[in-house]
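S.K.: I need the structure of the sequence given here:
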Amino acid sequence: MRLTRQTNYAIRILMYLAANPDRLSRLGEVAKAYSAPEPFMFKILQPLVSAGLVSTVRGRNGGIRLGRAADEINLREVVELTEESFTMAECFEAGADCPLIYSCELNSALRQALEAFLSTLGRYTIADLTKNKAYLHRTLGIEPAAAA
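M.R.: As a prediction, this is how the structure comes out:
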């Protein structure tokens, strides 16, 4: 299974915010850290806000931050939120015309594989991905809260 760019960047946004918990971040600085266009990142941010994974603060000194603790956001939740489809083969699609659709072992095997994939992601949180905050700060150019 291959994750979309949207899912990849959604996880990156959450990682950035988890690595920078002591202050509000601006979407522009997150986009710059990942060399991504800000309008693209804004599009990805919307479902994260709607789901409560990211919260926004409006105003001149506003910004974004995690909506929940990083250890409460698991990767499965993010993937299921941002991926449009988990179709791994034609037989996963509604209206598939294969005569074996209800008795095919390939369909069963792929469904089990997908569930194993999602189950594994469910065991990891954003906190797990951001344990080395010092490295993330250096790599992403995040300044300490006092200096910001």
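S.K.: use CA for all of it now, contacts and neighbours both
M.R.: Fine.
S.K.: Scan this structure for its longest helix.
M.R.: helix 105-122 (DSSP state H).
S.K.: Give me the residues contacting the next helix-or-strand element following that one.
M.R.: The first helix or strand that comes after helix 105-122 along the chain, using DSSP states H and E, is helix 126-129. Outside helix 126-129, the residues within contact range by Cα atoms under 8 Å, 6 or more residues apart in numbering are 11, 14-15, 18, 70-75.
S.K.: Following up with a second sequence; could you model it the same way so I can compare the two?
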Amino acid sequence: MKINAFADVSLRALLVLSSAPAGELLTTQNIADAVGTPYHHVSKAIVRLRELGLIDVERGRKGGSRLSQAGHKATVGQLLRELDTRSDPAECHSSHGDCPLIIECGLRGALARAREAFYRELDGVVVSSLPSFRQMAPVFQTIGLRPGM
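M.R.: Next comes the predicted model:
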């Protein structure tokens, strides 16, 4: 299965935040630089992650984001379910019209079950357990921080 770009950016932001030094606030620009993604895309992800309660945000000159208690426990499956905006995995409805095979289509149900199986497999993977020191050390050096691992 392929995840959407927004979910990808959101997962990467959580990976960076989960390996930041304890108590360290990271700016959206820090996170964007760390994951190699435009600021605008990361800022949208930060807003959504905050709405989901996975990060805490402090505003102001010395503000930034950090992983919340819920964020430390969040699983990949849980996050992808929240961020998957596609209602139909097969795009049976489009601007060009509905698929003529949509009535009693068995493919839609099979794809929906496969997507749920994909998420279920990722329900056991806690996002904050994924980053390693070896992976994050060079990333944090590029933004002037040391990973908190």
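S.K.: In the longest helix of structure 1, which residues are buried?
M.R.: Buried residues in helix 105-122 of structure 1, counted by 16 or more other Cα atoms under 10 Å: 107, 110-111, 114, 118, 121-122.
S.K.: okay, how far is it across stretch 81-92 of structure 2, tip to tip?
M.R.: Using Cα to Cα, to the nearest Å, one end of stretch 81-92 of structure 2 lies 20 Å from the other.
S.K.: Please disregard the earlier target; I meant stretch 12-25 of structure 2.
M.R.: Note: stretch 12-25 of structure 2 ends 16 Å apart using Cα to Cα.
S.K.: how about it: buried residues?
M.R.: Neighbour-count burial for stretch 12-25 of structure 2 flags 12-21, 24-25 (criterion: 16+ other Cα under 10 Å).
S.K.: wait, which of those is closest to residue 89 of structure 2?
M.R.: Using Cα to Cα, residue 12 is the member of the buried residues of stretch 12-25 of structure 2 that lies nearest residue 89 of structure 2, at 23.2 Å.
S.K.: what range in structure 1 does the strand or helix carrying the closest one sit on?
M.R.: Assigning secondary structure by DSSP H and E places residue 12 of structure 2 in helix 5-18. Alignment note (TM-score structural alignment): helix 5-18 of structure 2 is matched to residues 5-18 of structure 1.
S.K.: Show residues contacting the helix or strand containing residue 79 of structure 2.
M.R.: Using DSSP H and E, residue 79 of structure 2 sits within helix 76-83. Here helix 76-83 of structure 2 makes contact (Cα under 8 Å, 6+ apart) with 3, 6-7, 11, 118-127.
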